[in-house]
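Engineer: prediction below, plus the sequence it came from.
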Amino acid sequence: MCIQGDQMKFHGYDSLLTLCIDRKAIREGQRVHAHMIKSRYLPPAYLGTRLIVLYTKCNSLKDARQVLDGMPERSVVSWTAMISAYAQRGYHTQAWVLFNQMLKSGTPPNEFTFASVLTCGFEKGVQVHSLIIKTNYESQIFVGSSLIDMYAKAGRIHDARGVFERLPERDVVSCTAIISGYAQLSLDEEALEMFRQLLREGMDPNYVTYASVLTALSGLAALDHGRQIHNRVLRSELPHYAVLNNSLIDMYSKCGSLTYSRTIFDGMTERTVSTWNAMLVGYSKHGLGSEVIELFQMMREEGKVRPDSITLMAVLSGCSHGALVDEGLAIYEDMMGGQDGFKPELEHYGCVVDLLGRAGQVDKAFEFIKQMPYEPTAAILGSLLGACRTHNNLLIGELVAHRLFEIEPHNAGNYVILSNLYASAGRWEDMRNLRELMKGKAVTKEPGRSWVKLDQTVHTFHAEDKMRPSRCCWYLDLIIHLVGQPRNVESLGLCIHFVDDKTSIKSVYTFSLALFLYIGLTGTKLGCGEGGCGACTVMVSYYDQLHNSSVHYAVNACLAPLYSVEGMHVITVEGVGNHRSGLHPVQESLARSHGSQCGYCTPGFVMSMYALLRSSRSAPREEQIEECLAGNLCRCTGYRPIVDAFRVFAKTDDAVYANRSSGSSPDGEFICPST
């Protein structure tokens, strides 16, 4: 850059500074500034503000502040430029101090000043809101959107909605702010409805709108809606913003479509650390530990983006869910050595505890907690307690549970886990004492809920649900008359004991407990006891005289009363495969794909898929497979290997679904097809 002469005045300096700002050319900008000083040219407020913008854009806040302090006259734009720079970079205290200086100087704020300072903290932001009302700026779209964002981030969504409703005119920015607020607070249905309202009013969503609504759809796991939004994004021909692509990656991975996530990831020309994190978290949550390690190594080798704290949490979690203990510990040691530029934080220590606990190394996990430089949180101790339950370690489980009772005395889940440990060990007196402790502390367990999607409508239900008359088959009063008292009530250690007495009595007579108590079949697991996890899935069959065919379908045994399956044929996991012919192809495919994880949920997954195959005349589609497994939960989050196992099996083994479901036999002579 050549500075032409000593007599250059306003327009020349303005043109040069504009070029420097556009190109972030701080060296050349400093030369222009030096020329002003050398020529004793006293810049007006406008050029002073341009210098502030140049320095802040080039991350030289110290130089920008010196320019502001040296200005004899400062406009509201000058103050706002500096306040905004502080706020955007997280220097909230400096932004507040400067805002107060501005008020004391007698310069009235404008809408951009208010919008900047509202990002600097909720408590003082509420005070600023009062000033905004006094100065009649609340109706300004820019200020209103900032208020909505501030209240939403503080969890005050009703206040945010109040600001939104008071806006005289709403644009896409204000609508996006409320959608984002709902999504941040996991109010996903409300976010989706607000997005629909935005479309009905004829507004064109921007990339932030799409990113926010995709976050909501991730929480709902609404893949169909997510695909529709993706199509809208493609049709709108928006630039390839990284934040939007990151939201698409996250949405597809949370909806179980990792192939789409990886396609978007591979197609991105520029990836931020959030991009890598979204893909790593997706692999991690689906139990694909090997893919997590491979992608992390790719990130390190590419070297364009440095891992952050979230990256390492995703990698350690992926190793935990993928049972890659040695690899996870090696990455932890690299962190301790500072290879990635920072030391482990509390969350990383928690991931290591989970890694060891899931692998059955409960003793090592307990010792690791003792040596941590941090005080363990309830989440870390809860992870260890869950591992104690899975691997039946009562000694450590009891110690951890009592520590959790001190930290979070009203969390019923901790009491339930310790109760199950006591039940497994036959310590009934301790179990009863624990129940009395819960009563004394007024601790109650909120019933778990299940979701089912039917005709684009999501229905929820739970055990003992009496909201609809059609659910009367779940009421178990008739069972007492049908079967009387069980022979061994104390063997209900598999149950969740901490419910009210009335519910406890009714739960005794569910189908799952009858299998265990009266028939002695223990392969069908009782997980949540409320129909939420699918571990208790079995297949029931009956002969349909009207259509002259056998009907097979899966049921949650923990929700089904005995009388609901009267006269039907039942196949549990013990009836799938046999010693003579070995594993059933469903079981064999699951084993080959390493989909069993800890194994607790495996019987339920096997029976769900088995029932689908027995009711199908041809290979089921991928949508049918995912729908039939939708009611099964994997504690180890190994969904992808499980779904992949059944998908591959369904495509390659057509012999399993011949025309078995169409076979007929008269009533009373029902022949259960061979397994």
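Structural biologist: Good, I have the coordinates. Residues are numbered from 1 along each chain as shown.
Engineer: all contacts plus neighbour counts: C-alpha atoms, from now on.
Structural biologist: Fine.
Engineer: do you know how far the residue most central in space within the chain is from Ser450?
Structural biologist: Most central in the chain under Cα atoms, centre = their mean is Gly219, positioned 6.4 Å from the mean C-alpha point. Distance of Gly219 to Ser450, given as Cα to Cα, to the nearest Å: 15 Å.
Engineer: for Arg271, which non-adjacent residue is closest in space?
Structural biologist: Spatial nearest neighbour of Arg271, excluding adjacent residues (Cα to Cα, 6 or more residues apart in numbering): Ala242 at 6.9 Å.
Engineer: hmm, I was thinking of Ser146
Structural biologist: Ranked by Cα to Cα, 6+ apart and with sequence neighbours excluded, the top spatial neighbour of Ser146 is Ala115, at 5.5 Å.
Engineer: please, which helix or strand holds the residue lying closest to Tyr55 once chain neighbours are set aside?
Structural biologist: Once flanking residues are discounted, Tyr55 sits nearest to Ala64: 5.2 Å by Cα to Cα, 6+ apart. Assessed by DSSP states H and E, Ala64 sits inside helix 61-70.
Engineer: and that helix, how far out from the chain middle?
Structural biologist: 43 Å (Cα atoms, centre = their mean, to the nearest Å).
Engineer: ok, and what's touching it?
Structural biologist: 48-49, 51-56, 74, 78-79, 82, 85-86 (Cα atoms under 8 Å, 6 or more residues apart in numbering).
Engineer: what is the nearest of those residues to Gly440?
Structural biologist: Tyr86 (51.7 Å; Cα to Cα).
Engineer: which parts of the one helix or strand that closest one maps to are buried?
Structural biologist: Tyr86 belongs to helix 76-88 when assigned by DSSP H and E. Buried residues in helix 76-88, counted by 16 or more other Cα atoms under 10 Å: 76-87.
Engineer: over to stretch 321-333?
Structural biologist: So for stretch 321-333, counting by 16+ other Cα under 10 Å, buried means 321-325, 327-329, 331-332.
Engineer: next one for the comparison:
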Amino acid sequence: MYAKAGRIHEARGVFEGLPERDVVSCTAIISGYAQLGLDEEALELFRRLQREGMSSNYVTYTSVLTALSGLAALDHGRQVHNHVLRSELPFYVVLQNSLIDMYSKCGKLTYARRIFDNMSERTVISWNAMLVGYSKHGMGREVVELFILMSEENKLKPNRVTFLAVLSGCSHGGMEDRALEIFYAMVKGKHGVEPEIEHYGCIVDLLGRAGQVEKAFEFIKQMPFEPTASIWGSLLGACRVHSNVPIGELVGRRLLEIEPENAGNYVTLSNLYASAGRWEDVRNIRVLMKEKSVVKEPGKSWIELDQTLHTFHASDRSHPRKEEAFAEVRKLSVKFQESGYVPDLSCVLHDVDNEQKEKMLLGHSEKLALAFGLINTPEGSPIRVIKNLRICVDCHNFAKFVSKVYRREVSLRDKNRFHHIVGGSCSCGDYW
């Protein structure tokens, strides 16, 4: 009850005060943490309770896998999968769905698809989990193929989540025409699912991502729904990426009115002004943030090594080996520039000289995590990094050089999608 009300501290207090614990109480508290997005806490508690002799059932493992999906902790995920196999638990559909989700979010789509293909029974959630996995990796063609396969089986009807996954997959995969075809078929009632506000949001994202900002703006005006802050935010992000200041300014001001507490809106509008060299407007936005006590979410990246998560924040010194990572990034930057890497100074949205911009780029959290992974993993082994925000173009280029020069497979997961880089080429096709 406390956990579902979001009061996890009270839930933990009750749990710690229990005279004895069983699998139900242990699962309830782990599930509470996982469902609130407190993934590290859920994993830490699961490991502690295991050491204390806790027994687990399929619900326990499902909850833990939810947390591991959020952390993209592949080594831990494999370990849990092995626990499930050794425990000889019945492979309930809900557990298999969680494994599909975990492997997809850890960048291992082949593992996810293997579980999916071997399922004796699939629910619509199973199909959706696999579709979302492909979608997050920008694999639009695979999304559409799987959707067609689902339609041909005729056993299960796609639901609203199915279409969100399909439209999003087409958006990330640069398949605008196919997405619009599917969307307008929904509008005409051909698929049996009436488009909701989220589906319209996918089309706005699709058009904006393709650089059709004006068309996206007109689409919003004609929607049968009042646009949400999320939809306006998607368009503002597209204006930032494609440097459309006139529309971005209109959208940004609208967002500040309806969502004055959301730091992301201020930051995106500020970045739009900065990319246009309007530094006075940038300063005004920062003053406004201070007046309203709005704090920007700090960028952070993490990497899992030997079942330990190492977290790096941009330009701070919290990690005990951060100086070592900084030194490695500087060394790599020099080496990569000899191979053709050119720092993208447009990614630094501060009114400083170019030399200072280059220094600031070196402190980006994903570069630090990449460098740390390069130092601490065997030659030729893959490097997997997760970031809480959208990866910048410069860090994406830097990762491609890590892959090319050191012949490493690099997996980068940001808040929107996956970038799988092999031999200096990314699965996103430099479209995200």
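Structural biologist: Sure, I can see it. Keep in mind the model is a prediction, meaning the values are calculated, not measured.
Engineer: could I get the TM-score for this pair?
Structural biologist: The TM-score (TM-score structural alignment, normalised by the length of structure 2) is 0.81; 393 aligned residues with a Cα RMSD of 3.3 Å.
Engineer: if we can go back for a sec, next, format the contacts of helix 61-70 of structure 1 as a markdown table and append distance to Gly338 of structure 1.
Structural biologist: Listed next are those as a markdown table, based on distance: Cα to Cα, whole Å:
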| residue | distance to Gly338 of structure 1 |
| --- | --- |
| Gly48 | 43 |
| Thr49 | 42 |
| Leu51 | 39 |
| Ile52 | 37 |
| Val53 | 36 |
| Leu54 | 35 |
| Tyr55 | 33 |
| Thr56 | 31 |
| Arg74 | 46 |
| Ser78 | 42 |
| Trp79 | 41 |
| Met82 | 35 |
| Ala85 | 31 |
| Tyr86 | 30 |
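Engineer: so which of the residues you listed comes closest to Asn392 of structure 1?
Structural biologist: Tyr86 (53.4 Å).
Engineer: coming back round to it: the residue nearest to Ser146 of structure 1 pairs with which position in structure 2?
Structural biologist: The criterion is TM-score structural alignment: under it, Ala115 of structure 1 has no aligned partner in structure 2.
Engineer: what about Ala115 of structure 1, helix or strand, and which?
Structural biologist: helix 111-117.
Engineer: what does that helix rub up against?
Structural biologist: So helix 111-117 of structure 1 is in contact with 79-80, 83-84, 87-88, 95-96, 99, 125, 128, 132, 137, 140, 142-143, 146-147, going by Cα under 8 Å, 6+ apart.
Engineer: same question for stretch 336-356 of structure 1.
Structural biologist: Stretch 336-356 of structure 1 is contacted by residues 306-309, 312-313, 316-317, 319-321, 323, 325, 328-329, 332, 334-335, 362, 364-366, 368-369, 372, 374, 379-380, 383-384, 387 when judged by Cα under 8 Å, 6+ apart.
Engineer: which among the residues you listed count as buried?
Structural biologist: 307, 309, 312-313, 316-317, 319-321, 323, 325, 328-329, 332, 334-335, 362, 365-366, 369, 380, 383-384, 387.
Engineer: among those residues, which are in helices?
Structural biologist: 309, 312-313, 316-317, 319-321, 325, 328-329, 332, 334-335, 362, 365-366, 369, 380, 383-384, 387 (DSSP state H).
Engineer: tell me the counterpart of Pro603 of structure 1 in structure 2.
Structural biologist: Taking TM-score structural alignment, Pro603 of structure 1 has Asn397 as its aligned residue in structure 2.
Engineer: name the element that match belongs to?
Structural biologist: Asn397 of structure 2 belongs to helix 393-406, assigned by DSSP H and E.
Engineer: separation between the aligned partner of Glu302 of structure 1 in structure 2 and Phe163 of structure 2?
Structural biologist: Aligned by TM-score structural alignment, Glu302 of structure 1 pairs with Glu153 of structure 2. Using Cα to Cα, Glu153 of structure 2 is found at 17 Å from Phe163 of structure 2.
Engineer: show me where the stretch 1-150 of structure 1 has helices.
Structural biologist: Counting by DSSP state H, counting those that start in this stretch, the stretch 1-150 of structure 1 has helices at residues 10-23, 26-38, 45-57, 61-70, 76-88, 92-104, 111-117, 122-134, 141-153.
Engineer: okay if I get those helices as a markdown table plus distance to Phe296 of structure 1?
Structural biologist: A markdown table is the format used below for the helices of the stretch 1-150 of structure 1 (distance: least, Cα to Cα, whole Å):
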| stretch | distance to Phe296 of structure 1 |
| --- | --- |
| helix 10-23 | 34 |
| helix 26-38 | 35 |
| helix 45-57 | 32 |
| helix 61-70 | 35 |
| helix 76-88 | 30 |
| helix 92-104 | 34 |
| helix 111-117 | 37 |
| helix 122-134 | 37 |
| helix 141-153 | 31 |
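Engineer: among the ones you listed, which is nearest Leu192 of structure 1?
Structural biologist: helix 141-153 (16.0 Å).
Engineer: tell me the mean distance between the helix or strand following that closest one and structure 2 once they are aligned.
Structural biologist: Downstream of helix 141-153 of structure 1, the next assigned helix or strand under DSSP H and E is helix 157-166. Here helix 157-166 of structure 1, set against structure 2 after superposition, deviates by a mean of 1.9 Å using mean Cα distance after the TM-score superposition for structure 1.
Engineer: return the list of helices and strands in contact with helix 157-166 of structure 1.
Structural biologist: On a contact count with 3 or more Cα pairs under 8 Å, 6 or more residues apart in numbering; DSSP states H and E, helix 157-166 of structure 1 meets helix 141-153, helix 172-184.
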